[in-house]
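> Fold the following.
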Amino acid sequence: MTTSSVLSMARRPLAAAVLFALLAPGAALAATAKEKELEARIAQLEQQVQALLSAQQQQQTQIVQTQSAVTEVQAAQKAAPAVPAGKQPIQSTTIMTAANPGTAFSYGGFIKMDAMATDTSDGKIADGSSGRLFYLPSAIPVGANSARSGDPYTDFHAQFSRFWLSADHTTDSGDKFKAYIEADFFGGGNNALVGNETSTNTYAVSLRQAYISWNNWLAGQTWSNFQDVAALPDAVDFVGTTDGTIFVRQAQLRYTKGPWSFSLENPQTTVTPFLNNGARFNTGDNVAPDLTARWLTKGDWGHFTVAALVRQFKYENVATGQDETESGAALSVSGKFNIGKSDDIRYAVNGGKGIGRYLAFGLGSDTVQAADGSLEAIDGYGGFVAWRHAFSPKVRTNLMYATAMFDNDKALTGFGVTERSQSWHANVIYSPFPKLDIGAELSWGQRQLEDDREGDLKRIQTHVKFSF
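Predicted coordinates for the structure are as follows:
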C-alpha cells in the first residue's frame, strides 16, 4: 500500500466527519422550525376549541334564562284573575295598564245616517237648528199666515252616530265596579269652520253619559231616574214620540236596591217672563237638588214602573234683591207589554206641577213670573203609546202617537205660549243582516198656542244604522 493510498483512506473518515459536522446544525434547525409550526397550530386549535366551548356555554345560559322567563310568564298567567263571564280577552295582557288587575274593557256604539224631507205649514225651521235633525215639537213654526210655508226642504246628517267605552271590574269579595262614558256628535260647539254645511260638515264630540257605579251606587251623568228608557219606541227618528216622553240626561247620585231606586239630580229652573215679555230663561239659582224615586217590576210579559219627582224652583233677581222660590212634583207611569212573540205595546203617562223641562225636551216652562216677580209652577201633562209588530226577524213596523199639554195661566203667560202638541209616526225597518237597520218613517206633528194658532209638520225620514 502506497503512501498515497494510506492518505486517501485517512481522508474519507475525516471528510465524513466534516460533512456531518456541517449538516448537523441544518438538520437541528429544520427540526426546530417544524416543532414551532406544530406548536403554533396546536395553540390555534386550542383557541378555536376554547371559543367553541365559550359560545356553547353562552348559548346554554341563554336557553336557561329563556326557559326561566317562560316559566315565570306561565306562572303569572295562571295566577292572573279570570276574565269575567261573557268577556273574551283580545290579547294575553291587559290593555288597561292603569286599571285594577282583571278589569274588562268593552267598546261599542253605532253609525247612523239620517236623511229627511220636511214640510212645515207656517214657515221653515231654521237651518242648522235641532228641529232640522229630529222631531222637536217646540221647533214647529206657528204663524198667522200659512201661505208662508214655502217648499219642502231636505237634510242629511250623521250627527247621532255614537260610541261608548266601559271598564268593568269585580273584586275577589264580589264588589262590582263600572266606569262608563258615551258620546255622539250632536250638540257640540260650532264655529265658522266646525259644523257648517258649506264644506266640512264636521261636528264636535258631545258628552252623553259619564258615570261610575259601585254595587248599588251610581255617580255621574246618565239618564234621569225619572225617565223610563226601556219604554222608548223603536223609532227611525231620534226619539219619535217626543211630545209625551220624559227625556233628561244629567248628573246625579243614585241608589238602587231591588225594585227601588232613588236619586239626587242636578236642579235647574226654567222661567217664562210675565206675559211672555222676553225669552224663556234658566235661573241657575237652585239650592236643593231634584229628588226622584222609582219602583219597577218586570218579567217575561214586559215591565211596569212608577216614578215620582219633587223639585224646588228658585230665582234670585240680583238687581232688585228679590228672592223667589216655588215647589213642584210630578208622576210618571210607563212600561212595555209583550203580546206574543211578535208584538208589544209601549206607553207612558206623565204629569205634574212644574214638569216643564223634563217633558218633550222642555216644550213647556217649569214656571212663569207673576207681575210682582214671584214664581208660579205650571201644570203639564203628556204621554205616548206605540205598537210594534215584527213580520219576521228581518222586518218590523211601529205605529206611534204622542201628545203634551200645559195648563198655562194666560193672565201670567199671555197667549203666545204653547198650549199643546201632538204627533203621529209610522215606520218600517228592514234588517238584512244582524245589527244593520234600514228604515223609513212618516211623521206628522202639530203645535198649538194659547191663542189657538197652530202649525203643522210633515216629514219623511230614512236611516241606515249599523251597531257594533
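> only C-alpha atoms for contact and neighbour calcs from this point on.
OK.
> Where do the strands of the stretch 101-250 of the chain begin and end?
For the stretch 101-250 of the chain, applying DSSP state E, counting those that start in this stretch gives strands covering 104-120, 153-157, 162-170, 176-184, 206-214, 217-223, 249-257.
> this one as well, want them side by side:
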Amino acid sequence: MKPILKFFLITLMSAGALGVQAATDDERIRLLEEQLRQQKQVLQAMEAEIQRLKAGQPATVAGSQEEPQAPASVAAADQSTDMEIDLYGHIQLDAIYDFKRVDPDWESTLRPSTIPVDDGTFGDDGNTVVSVKQTQMGFRGRAGTPWGELKTWFEFDFFGTGSDAGQTKFNLRHAWVELGGLGFGQTNSNFMDISIFPNVVDWWGPSGMAFNRNPQVRYTWLLDRGEFALALEKPNGSFNSGIFGEISPEFGERATDRTEYPDLTAHWRNEFDWGHYQVAGVVRQLGFETRGTPDNEPNDDEFGWGLNLTGAVNTVGRDQLKLGLVYGEGIASFMNDGGVNLAPEDNEAKAVEVTGVTVYYDHYWSDRWSSSIGWSMHDNDTLDQMADSEFQTGQYASTNLLYTPYPNLLIGSELLWGNLENVAGEDGDDYRLQFTFKHKFGKSL
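Coordinates of the predicted model:
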C-alpha cells in the first residue's frame, strides 16, 4: 500500500478509535501511544518515498520479481529484426518544346523509335509539353539478421508505360529484396550497368545502352575489388512477322513470341581509383508460335546471346567519361529503345543482330554547375523478310546545363536530338529543348 494512502487510513482509524470511550485511563494512554507509533512509521515511509522520487529510482512493488534476461544470442536476434527505413523521392516538372513531333504517347521523353519518318504523321511541327511524370518516390529498408544484412527497395514514378503509355500513372521501378548475396524481385537487369547512365534530365536516356528493369532471382559474390553475379530473369520476347504479316494479316495476328525458359545473365565488375569496368553476358532461348493452328505451326526456336562491355573513367575532379558497347543476337529487348529479337528469314525465324554504342562525358564546372554531353546509337541488322517500317537504327544525342542552388534543388535545361531509320532506309529526326525543375526530399523513419 502506498505510504500516503496508509497515513490517511490510519488517521481515520485513529479518529474513530478516539471516539470510542475507553474503559480506563491506562487503555486510552496505550491507544494513543500505539497511534503515535503507527503515524511515525507512516511519516518515515513518506519521507523515504519523497527521497526516491527525487532520485528518480524505480519503485519496489510487492510480489514483483525481475524478469530473467534472454540469452545474448536471442536478444541480438530480436534487436536485429528492427528495420531502418528511409523514405526518399523528388518532385519534378519538365517543360519541353518539341521543334517537330513524336508519338503523342511518348511526347514527355525522347525515344528515337517514336519519331515519324513521314512529315505530318503526328501533326504540324512544334509542340509544348508540360509533365510531372518523372516525380518519384521510394523506400529503402535495412535490418541485420543471422544470415546477413536484409535490404528492401521499393520505388515508383508516374511515367505510364505499356497500356498506360502517355498517361500520368503509377509505374513500378524497383520491388527488390536482398538477404546477404541472394536477391529477388524486380530491379535493373543483371546484364546492364546503371553506372554509365549519364547525368541527363530526359527520362528515357541513351538508346544504345542496355537498359531493362526485370523480375529476377540473383546471387552476388563479393570480390576484392568488385563482384560477380548470376541471375535468372524474366524472358522478354519480341517477334515481328515481317512481310508474312502483310501478306497474311491472319498470320500476323496469330503469330506471337514464345518464351519457354528464363534468361541467364551474368556480370563481372571491378572498381579502381581510376573508375570501373564491367563485363556482362546473357544467353536465352527465343521462339515464336502461331496460336489457334494445329500444333501451333508454323513455329520455330532460336538461340540468343549478348555481351555488354561498359566502364567509367575518372578524369578531372568529379568528371567521368562513360562508355558502353553492346553486341549480340536476339537481345533487342534488353536495349533501351527499339528493335525486335526475332524476325523471319528464308521462311524461318532468325535472331536479329544488335549493336549498341554509348559515349558520354559528365563535367562539373563547380559544386553547383554541371553539364553532360554525348551520343548513343542502337543498330539492328536488316533481314530480307522484315517489314519496311521496322526499326533499323536509332540515334540519340544531348547536352545540358544544370544548376543546383542548394543540395535538394535542381534547375536545368537540355537540348536533345534523335534520329530514326527504318528497314526501307527512310528516316526522320527530332529536336527538343527541355527545362527541368526538381526538388528532392528524404526522411529516415
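> And the TM-score between them?
With the length set by TM-score structural alignment, normalised by the length of the second structure, the two chains reach a TM-score of 0.77; 404 aligned residues with a Cα RMSD of 4.2 Å.
> ok, back up a step: for Ala288 of the first structure, find the nearest of the strands of the stretch 101-250 of the first structure.
Nearest of those to Ala288 of the first structure, taken as Cα to Cα: strand 249-257 at 12.6 Å.
> So which residues make contact with that closest one?
Strand 249-257 of the first structure is contacted from outside by 208-209, 216-225, 261-266, using Cα atoms under 8 Å, 6 or more residues apart in numbering.
> Quick one: list the elements packing against the helix or strand encompassing Gln51 of the second structure.
According to DSSP states H and E, Gln51 of the second structure maps onto helix 25-55. Here helix 25-55 of the second structure touches helix 3-18, going by 3 or more Cα pairs under 8 Å, 6 or more residues apart in numbering; DSSP states H and E.
> Just tell me the aligned range of the helix it packs on in the first structure.
Aligned using TM-score structural alignment, helix 3-18 of the second structure spans no residues in the first structure.
> just stretch 356-366 of the second structure next, same as before
So stretch 356-366 of the second structure sits over residues 382-392 in the first structure, by TM-score structural alignment.
> what comes up buried for the matching stretch?
Using 16 or more other Cα atoms under 10 Å as the test for burial, stretch 382-392 of the first structure gives 382-390.
> What's the match for Gln92 of the second structure in the first structure?
In the first structure, Gln92 of the second structure lands on Met113 (TM-score structural alignment).
> From Ala411 of the first structure, how far off is the closest residue to that match other than its chain neighbours?
Closest residue in space to Met113 of the first structure, ignoring its immediate chain neighbours: Ala158 at 4.5 Å, by Cα to Cα, 6 or more residues apart in numbering. Counting by Cα to Cα, to the nearest Å, the gap from Ala158 of the first structure to Ala411 of the first structure is 44 Å.
> sorry, back to before: residues in contact with the match of stretch 356-366 of the second structure?
With Cα under 8 Å, 6+ apart as the test, stretch 382-392 of the first structure has contacts from 233-234, 241, 243-245, 342-351, 359, 396-405.
> go with 6 Å
With Cα atoms under 6 Å, 6 or more residues apart in numbering as the test, stretch 382-392 of the first structure has contacts from 244, 342-350, 396-404.
> Quick check on those: which are buried?
244, 343-350, 396-404.
> What helix or strand is Tyr381 of the first structure located in?
Assessed by DSSP H and E, Tyr381 of the first structure sits inside strand 379-390.
> any idea which helix or strand comes after that strand?
Counting by DSSP H and E, the element after strand 379-390 of the first structure in chain order, helix or strand, is strand 395-407.
> average gap between that next one and the second structure?
In the superposition against the second structure, strand 395-407 of the first structure averages 1.0 Å from its aligned positions (mean Cα distance after the TM-score superposition for the first structure).
> could you say what helices and strands that strand packs with?
Counting contacts by 3 or more Cα pairs under 6 Å, 6 or more residues apart in numbering; DSSP states H and E, strand 395-407 of the first structure packs against strand 379-390, strand 418-430.
> circling back: between Ala158 and Ala411 of the first structure, which is the more surrounded one?
Ala158 (20 against 11; other Cα atoms under 10 Å).
> What is the burial count for Gln56 of the first structure?
By other Cα under 10 Å, 12 other residues sit near Gln56 of the first structure.
> Asp114 of the first structure too?
So Asp114 of the first structure, with other Cα under 10 Å, has 23 neighbours.
> Would you agree it is in contact with His463?
Yes - Asp114 of the first structure lies in contact with His463 (Cα atoms under 6 Å); the separation is 4.5 Å.
> ok, Gly126 of the second structure - contacts?
When contacts are counted by Cα under 6 Å, 6+ apart, Gly126 of the second structure touches 98-100.
> contacting residues for the aligned partner of Ala343 of the second structure in the first structure?
With the correspondence set by TM-score structural alignment, Ala343 of the second structure lines up against Val368 in the first structure. Neighbour list for Val368 of the first structure: 271-273, 375-376 [criterion: Cα under 6 Å, 6+ apart].
> Helix, strand, or coil at Ala75 of the first structure?
Following DSSP: H, G, I helix; E, B strand; the rest coil, we place Ala75 of the first structure in the helix state.
> what about it, how many residues close to it?
11.
> Spatially central residue for the first structure, please.
Taking Cα atoms, centre = their mean, the centroid of the first structure lies closest to Trp164, which sits 1.9 Å from it.
> quick one, what contacts that one?
Contacts of Trp164 of the first structure (Cα under 6 Å, 6+ apart): 107-109, 181-182.
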